[in-house]
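> coords please:
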Amino acid sequence: MTRLRGGAVTAVAVLVAVTGCKVEQTSGASGPEETGGGGAALKAADSLAVKGRAPKTGYDRERFGTAWADTDSNSCDTRDDILKRDLKELRYTGGTCKVTYGLLDPDPYSGKEITYRRGRSQVDIDHVVALSDAWQKGAKYWAPSKRIALANDPLNLIAVDASTNRGKGDGDTATWLPPNKSYRCTYVAAQVAVKKKYGLWVTAAEKTAMKKVLVTCPHQKLPSGGNPTEAPKRFRAH
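Prediction:
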């Protein structure tokens, strides 16, 4: 995740906190960038509203629009935008949008090197805050345009090892963390950033779990950026 390339997103420096937690920073018109002083992620986690998890009733992926909609209007779908941002040694078919090959090195969730070949499911694009989790913590009550924005926001998306990601499901910080412990501070900070940006709440157990991770890296900054929280009007969701 430190080699972001392609599209509107460019790579910038990786910072290492004095505690050993890795802090990753990305910037660009579509990508997240770290803001705030040391400890911003922990402060933001503490500020999140706490409520109980709402029922999953009514959740459907289509509530968040068509998968990988080109909400940033760069003529590439969101999935390929993230592949271009997160992989290296890229190869394309038919221009510079459709990624057919690349290396995820390392995969942030497992720490392994993963080869991406189009049509094989070794690399997933993960919603850091799962859409089902978002639905149960506020998104159920949003306008469709906001749900579409969340589903396609680079701030909430990351290329990861498919097999590791499948174990996550729709878990939040209280129920799932990346096996790669060196990435946990960055991962939790990203979840906090997304929930703060979109006004999603957390459960009490989730906030406790977030703070438990973030106190181990007190200088962790908070990612920001990504796309607007409302998708263009031409996009529709059920």
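> CA atoms for contacts and neighbours, from now on please.
OK.
> chain center to the helix or strand containing residue 211: distance?
Applying DSSP states H and E as the criterion places residue 211 in helix 204-214. How far helix 204-214 lies from its chain's middle: 18 Å, per CA atoms, centre = their mean, to the nearest Å.
> I'd like the structure of this one too, to check against the first:
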Amino acid sequence: MHHPQPPTHARRLAATLAALLAALLLALLTATPADALPPDIPDEEQARAELAALTVEPPGSMAGYSRDEFPHWITVKGCTTRQSVLIRDGENVELAPGSCRPVAGDWFSPYDDTTWTNPSQLDIDHVVPLAEGWRSGADEWTRDRRREFANDLTTSQLIAVSAASNRSKGDQDPADWQPPAEEFHCTYAEMWIHVKYVYELTLDQAESDALEEMLNSC
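Reported below is the predicted structural model:
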């Protein structure tokens, strides 16, 4: 029995959909840990606008500061914030049976251009450190607001990086510390600015100048 051919436009649509599906599958199969970054990172234009909108003033007092004022890592749906970031930022992540705890995978640390397979060698960096948040406005927040800041998975505030790079950074702002990998300076500045903008934190003049210079590398 002869079966009529589908209309030309239908065949073209089917071919287009097949090509798109193949491209998507290829992207998923070839994705690398370097592709994994926090969400909500603005582009250069948006970052410059947000930087211009921030208040520049001297840093506040550290009186009363404690990391305990920023409860972390909280557990949501069985996963701690640390575990959630490791799962989000890694590739080929293996979990311990029946848990959210990563035990193996591939992670790229953009701060120092290194790759890791052992999650114990990674830290979760607060892009804007907790102490920096405190001296730029978080000292006046409620404890709930500080908890949100310390566990924020919706903005560019948290990223999995090598423990060495995170600990060399400490609580320093971009005037005193920038990622060793210079090619990441643009993105780091965009991330830092966006967090301060979202949380309406201040910055000091040296910090602002350093961020402006970093954006010039974009």
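> on that earlier part again, helices or strands next to whichever helix or strand comes after the helix holding residue 211 of structure 1 in the packing?
Downstream of helix 204-214 of structure 1, the first helix or strand assigned by DSSP H and E is strand 222-225. Judged by 3 or more CA pairs under 8 Å, 6 or more residues apart in numbering; DSSP states H and E, strand 222-225 of structure 1 is in contact with strand 32-35, helix 40-47, helix 184-198.
> equivalent range in structure 2 for strand 222-225 of structure 1?
Aligned using TM-score structural alignment, strand 222-225 of structure 1 spans no residues in structure 2.
> Which residues in that strand does the neighbour count mark as buried?
Using 16 or more other CA atoms under 10 Å as the test for burial, strand 222-225 of structure 1 gives 222, 223, 224, 225.
> burial measure for residue 203 of structure 2, as a count.
Other residues within reach of residue 203 of structure 2 by the criterion other CA atoms under 10 Å amount to 25.
> now do residue 74 of structure 1
12.
> counterpart of it in structure 2?
So residue 74 of structure 1 corresponds to residue 77, using TM-score structural alignment.
> again, but for residue 87 of structure 1
Residue 87 of structure 1 maps onto residue 90 in structure 2, by TM-score structural alignment.
> Number of residues surrounding the closest residue to that match other than its chain neighbours?
Closest residue to residue 90 of structure 2 apart from its sequence neighbours, by CA to CA, 6 or more residues apart in numbering: residue 107 at 4.8 Å. Neighbourhood size, residue 107 of structure 2 [other CA under 10 Å]: 30.
> likewise residue 152 of structure 1?
Neighbours of residue 152 of structure 1 (other CA under 10 Å): 28.
> Could you pull up the residues touching residue 203 of structure 2?
By CA atoms under 8 Å, 6 or more residues apart in numbering, residue 203 of structure 2 lies in contact with 54, 55, 56, 57, 58, 59, 136.
> if you set the cut-off to 7 Å instead, what comes out?
55, 56, 57, 136 (CA atoms under 7 Å, 6 or more residues apart in numbering).
> Quick check: the last one touching residue 59?
Which is residue 136 of structure 2. Yes. Applying CA atoms under 7 Å, one finds residue 136 of structure 2 in contact with residue 59, separated by 5.8 Å.
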